[in-house]
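**Student:** I would like the atomic coordinates for the input below:
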Amino acid sequence: MSVENRAKKPWLPPRWFIRLAWSVHRGLYRVFRGRVGLWRPRAGGWGTLRLTATGRRTGQQRSVIIGYVEDGPNLVSLAMNGWGEGEPAWWLNLQTHPDATVDLVDGQRLVRGHAATGDERLRLWARWREIDTNLDAYAALRSSETAVVVLEPRPGASDTLQGS
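**Tutor:** Predicted coordinates:
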């Protein structure tokens, strides 16, 4: 088998570095009171949002900054845990308590999270694959399927909350 035909395993920084980078990101968001750290998806790219969900064990509000793309009124993320094993805590929390709040550059939204399945999952995974051509290789590093998480506007909630 030639070198070109061998599947190249994607490189990931050490886990401690990934955790440090996200901690710094959250810290900048807090220090600058939300004026730094969030951005809208750019053409052919992804943005960041701050998701606040109810903790599955504590019942307390837990916040995390995650990447997303827009799909009509929905916001779509990948429950990837830095491509490490296990599900990220935010996704486990959403599975238990699907109602959450997201902070975007232009304000807050009340959302309800669910895992995309079937054709919806295939379509949204393909959308993420357009952004990251190594997506399948990164996903192969995990022993379980990476959930495609859809954050849809909560029924009866206005699109953007005022005063945020």
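**Student:** hey, let's count contacts and neighbours off CA atoms from now on
**Tutor:** OK.
**Student:** just the strands in this protein please.
**Tutor:** For the chain, the strands defined by DSSP state E occupy 47-54, 61-71, 74-79, 99-104, 107-115, 147-153.
**Student:** which helices and strands sit right next to the last one?
**Tutor:** Applying 3 or more C-alpha pairs under 8 Å, 6 or more residues apart in numbering; DSSP states H and E, one finds that strand 147-153 makes contact with strand 74-79, strand 107-115, helix 118-131.
**Student:** one more, please, to line up against the first structure:
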Amino acid sequence: MSGDGEARAAARGRHTRLPPRWVIVAFWHGHRALLRASGGRLGLWRPRPGRWGTLRLTTTGRRSGQPRQVVLGYFEDGSNLVTMAMNGWGPAEPAWWLNLQAHPDAVVQTRDGARQVRGRRASGEERERLWSRWAEIDVNLDDYAARRPTETAVVVLEPLDAEPGG
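**Tutor:** Just a heads-up that it's a prediction; the model follows:
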């Protein structure tokens, strides 16, 4: 595995090809529609070694106060779920991440059921460790991230039922 510097240097050269933005957006809408139409039976899967899973995150709208849902890729880090605030590698921050910053308590639905979580941005050594885990799953991670004008947030969703120390 190449170091961060090498990966970023490669990212400045030839970019890994992404589908057009309209394809990415259409896929998101189709995935959410499948999840809705199937009553949650299709569209969510557990992460496996070397693969991410999908979850449905319900946040509270920062302006509307209404529930907002999005389907995200994730992996498990102990009892925490980890995702990226990447917006399909577009330049803008995803709305769900802005909502989560304003109202950190949310609900995630996985294949294993629903749970209350609190979202936060990973930083420092934790961010580097979690970013490296994503890079093991997606070898193009640094290349994709280099397309964004700001650092991509690594988001940790911590279960609310797990109290510190017990």
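**Student:** mind putting the strands of the first structure into CSV with mean neighbour count?
**Tutor:** Formatted as CSV, those follow (neighbours: other C-alpha atoms under 10 Å):
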stretch, mean neighbour count
strand 47-54, 22
strand 61-71, 18
strand 74-79, 22
strand 99-104, 21
strand 107-115, 20
strand 147-153, 22
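**Student:** which of those strands sits closest to Lys8 of the first structure?
**Tutor:** strand 74-79 (22.2 Å; C-alpha to C-alpha).
**Student:** out of the helices and strands packed on strand 147-153 of the first structure, flag the one nearest Gly86 of the first structure.
**Tutor:** Here strand 74-79 is closest among these (C-alpha to C-alpha), at 9.5 Å.
**Student:** centre of the chain to that closest one, how far?
**Tutor:** In terms of C-alpha atoms, centre = their mean, to the nearest Å, the centre of strand 74-79 of the first structure is found 5 Å from the chain centre.
**Student:** again with stretch 65-85 of the first structure
**Tutor:** 2 Å.
**Student:** the second structure: matching residues for that one?
**Tutor:** Using TM-score structural alignment, the residues of the second structure aligned to stretch 65-85 of the first structure are 71-91.
**Student:** look up the closest residue to the spatially most central residue of the first structure, ignoring the ones flanking it.
**Tutor:** In the first structure, the centroid-proximal residue (C-alpha atoms, centre = their mean) is Ser77; its distance is 3.6 Å. Distance criterion C-alpha to C-alpha, 6 or more residues apart in numbering; nearest residue to Ser77 of the first structure, sequence neighbours excluded, is Tyr68 at 4.6 Å.
**Student:** fine by me, we can end here.
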